[in-house]
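Enquirer: structure of the sequence below:
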Amino acid sequence: MAGASLLTLLDDIASVLDDVALMTKVAARKTAGVLGDDLALNAEQVSGVRAERELPVVWAVAKGSLRNKLILVPAALALSALLPVAITPLLMIGGAYLCFEGFEKLAHKFMHGSGDDAAAHAAEAAALSDTEVDIVAFEKDKIAGAVRTDFILSAEIIVIALGTVQDAAFGSQVAVVSGIALIMTAGVYGLVAGIVKLDDAGFYLLRKTASNGWAALQRGIGRVLVNAAPYLMKALAVIGTAAMFLVGGGILLHGLPQAHHWLEAAANAVASTPLIGGLLAALTPTVLNALAGVIAGGVVLALVSLVGGVAARLRS
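Expert: The predicted structure is shown next:
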């Protein structure tokens, strides 16, 4: 009997671990949209830091991210235990914020041309070349700004992850949300470290001076890395912005009681299209999520601008 009980216990533990692993995968997929923007934002935050200080700065921000999650994870789990009805509204607030942030990026892109961005970058470079600039204070400001940004993005990731397991047992919630927090922190800042050092790796390979074929191949790889680094940053920014609309719009639509039926009806309506009906049916929910995200982002930005304008007039 004792042996049978032990085997039953082990089977139960294995079943729980399997469920946790499955829920973690689902949560990871749902939080991946925020991950793209997290990568782009954190890689941008390190720009302007001297090459030899890039990794220490990334490590400092990663530690700040872990501190953020030590606050956010227990708070989210306590909310799930004490007031689970608040999870869906919080998810929708987070989704609306994602849409707002994405739309604000688009608005900035269209309202401020590339010349403005180039001028800002040149001003920063000139300030850093000034011997009177306090580099330590500059780094601290960069780190503080990155940690503040991380707090917002971490909160979104944790709330989204919690939303995927809100009906699970509390122990499974702890395992999944804590696991996602650690995985995302290691993944984001590991990739950020790789991205910011990509050009340095390329320049290192370009310095190979031997005349054999291996050295020539290394120089070729180095040239590709150096040329690819700026395009990678731009691609991450574009992917991150698109992901904000997709994830934010999806959260908002899933928070509406009838939205699931609307998406199914739209997919079924285009499924009968000759030749490409299956493809259209698969893409329609994604397109509608993105469209909902863009519309929601525009509405929230308009409201924020209106409230900001009224507050400014009241102060004056």
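Enquirer: hey, let's count contacts and neighbours off CA atoms from now on
Expert: Fine.
Enquirer: point out the other helices and strands that the helix or strand hosting residue 106 packs with.
Expert: Per DSSP states H and E, residue 106 falls inside helix 87-111. In terms of contacts (3 or more Cα pairs under 8 Å, 6 or more residues apart in numbering; DSSP states H and E), helix 87-111 is packed against helix 135-164, helix 213-255, helix 277-315.
Enquirer: ok now the helix or strand hosting residue 65, how far from the chain's centre?
Expert: For residue 65, the host element (DSSP H and E) is helix 54-82. Computed by Cα atoms, centre = their mean, to the nearest Å, the chain-centroid distance of helix 54-82 equals 14 Å.
Enquirer: for that helix, buried residues please.
Expert: Buried positions in helix 54-82, judged by neighbour count with 16 or more other Cα atoms under 10 Å: 54-55, 57-58, 60-62, 64-66, 68-69, 72-73, 76-77, 80.
Enquirer: what angle do helix 87-111 and that helix make with each other?
Expert: Comparing the axes of helix 54-82 and helix 87-111 via axes from the mean of the first three to the mean of the last three Cα atoms, to 10 degrees yields an angle of 140 degrees.
Enquirer: now the second one, please; I'll put the structures next to each other:
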Amino acid sequence: MAAGLAALLDDIAALAKVAAASVDDVSAAAGRASVKAAGVVVDDTAVTPRYVSGFTPDRELPMIRRIAVGSLRNKLLFILPAALLLSQFLPWLLTPLLMVGGTYLAFEGAEKLYELVTGHGKESAESPEVGDGHQTPLPAGAQGEDTEKVMVAGAIRTDFILSTEIMVIALNEVADQGLASRAVILAVVAVMITVLVYGVVALIVKMDDIGLHLAATRQGRVAAAGRMMVRAMPKVLAVLSTVGIVAMLWVGGHILLVGVDELGWHAPYDVVHHAEEAVHGVAGVGGVLGWLTNTLASALVGLLVGAVVVAVLHLIPRRKGAAAAH
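Expert: From the prediction side, this is the model:
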């Protein structure tokens, strides 16, 4: 009896170890996949606060909650099953699909740079019905349930595009796992990313309100910190937007470099790899220099590809229209 109980306890302990190892594996894989999706995550975080700009403070968090729920529904009910079916039955499509997403990221980053340089982004505001998150804030009087619904729906549509990129990037990182493991890992990534993005968005959106409250109700250093928070928010959003642009170019370019290498064109990535090796031997900082070299090369590729797409979609049609007008 005692021997049987001991054997049972040993079996339970072994199963617990296997389960713990599986949880560790899932957590590690989900972490790697989430890091690879960093560029899209930063862009998602930078874009979303604009959808609640212009609404009264008491409506901001409810709107963010509705957008977050819609984002999670997109990931778990639509994108996740589609991604799993793709990886299971058409795995050869994963790399080309990922490269399409990388091109889109590069285009987004290059387009934002183009708008910063030329000022075209300030000339016209897109309709909230079909906008991509770059529309101007609502006028102060544009309140009401219908307006909220329109803005939340627009934010969820924008999030669907970004969430698809996140999930495909994550799927590519765990393509060698079994179907059940892929499903669990992607579900974990979906929840982690959604909580991270919309938790940060909520904090960003309410930061100035928190600062105003501290400045009005406290004294001394606490009140000064509140005033500093209010003054800092425009700069924080500007920095976040800049980091998002760089991250999109870097991640998009890296996806394209790796993709063409996997499809058989090795020359571009070989050049980057040789450049990495050339600086990797520098004592003390070789690893950092190697990472910076790869990152810079990826960002340049992203900028080049993105600039070509921007030219095709914006500059060439505009010049044709100007020529037709004359």
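Enquirer: any chance you could compute the TM-score here?
Expert: Overlay of the two chains. TM-score (TM-score structural alignment, normalised by the length of structure 1): 0.86; 301 aligned residues with a Cα RMSD of 2.9 Å.
Enquirer: ok so, going back, which one, of the helices and strands packed on helix 87-111 of structure 1, ends up nearest to residue 181 of structure 1?
Expert: Checking those against residue 181 of structure 1 by Cα to Cα gives helix 135-164 as the closest, at 6.9 Å.
Enquirer: and the closest one, which stretch of structure 2?
Expert: Alignment of helix 135-164 of structure 1 against structure 2: residues 144-173, by TM-score structural alignment.
Enquirer: then stretch 54-65 of structure 1?
Expert: Counting by TM-score structural alignment, stretch 54-65 of structure 1 corresponds to residues 60-71.
Enquirer: superposed on structure 1, what's the mean shift for that stretch?
Expert: Here the mean offset of stretch 60-71 of structure 2 against structure 1 after fitting is 1.1 Å, by mean Cα distance after the TM-score superposition for structure 1.
Enquirer: hmm, residue 138 of structure 2 is touching residue 125, no?
Expert: No - with contacts counted by Cα atoms under 8 Å, residue 138 of structure 2 stays clear of residue 125, the gap being 10.4 Å.
Enquirer: those two: who's more crowded?
Expert: Neighbours per residue, other Cα atoms under 10 Å: of residue 138 of structure 2 and residue 125, the larger number sits with residue 138, 17 against 12.
Enquirer: disregarding residues adjacent in the polypeptide, which is nearest to that one?
Expert: Once flanking residues are discounted, residue 138 of structure 2 sits nearest to residue 54: 4.8 Å by Cα to Cα, 6 or more residues apart in numbering.
Enquirer: that neighbour: neighbour count?
Expert: For residue 54 of structure 2, the count of nearby residues is 16 (other Cα under 10 Å).
Enquirer: and it, which helix or strand is it part of?
Expert: Assigned by DSSP H and E, residue 54 of structure 2 belongs to no helix or strand.
Enquirer: now do the same contact list for it.
Expert: Applying Cα atoms under 8 Å, 6 or more residues apart in numbering to residue 54 of structure 2 gives the contacts 137-140, 142.
Enquirer: okay, those residues in JSON lines with distance to residue 184 of structure 2 next?
Expert: Below are the contacts of residue 54 of structure 2 laid out as JSON lines (distance: Cα to Cα, whole Å):
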{"residue": "137", "distance to residue 184 of structure 2": "38"}
{"residue": "138", "distance to residue 184 of structure 2": "39"}
{"residue": "139", "distance to residue 184 of structure 2": "43"}
{"residue": "140", "distance to residue 184 of structure 2": "43"}
{"residue": "142", "distance to residue 184 of structure 2": "42"}
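Enquirer: return a PyMOL selection command for the buried portion of those residues.
Expert: With 16+ other Cα under 10 Å as the criterion, this PyMOL line picks the buried residues out of the contacts of residue 54 of structure 2:
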select buried, resi 137+138
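Enquirer: let me know the closest of the contacts of residue 54 of structure 2 to residue 297 of structure 2.
Expert: Closest to residue 297 of structure 2 out of the contacts of residue 54 of structure 2 is residue 137 (35.4 Å), distances taken as Cα to Cα.
Enquirer: wouldn't that closest one be in contact with residue 53 here?
Expert: Yes - Residue 137 of structure 2 is in contact with residue 53 according to Cα under 8 Å; the separation is 5.1 Å.
Enquirer: now do the SS call for the equivalent of residue 36 of structure 1 over in structure 2.
Expert: Taking TM-score structural alignment, residue 36 of structure 1 has residue 42 as its aligned residue in structure 2. Following DSSP: H, G, I helix; E, B strand; the rest coil, we place residue 42 of structure 2 in the helix state.
Enquirer: having no further points to raise, I will conclude here.
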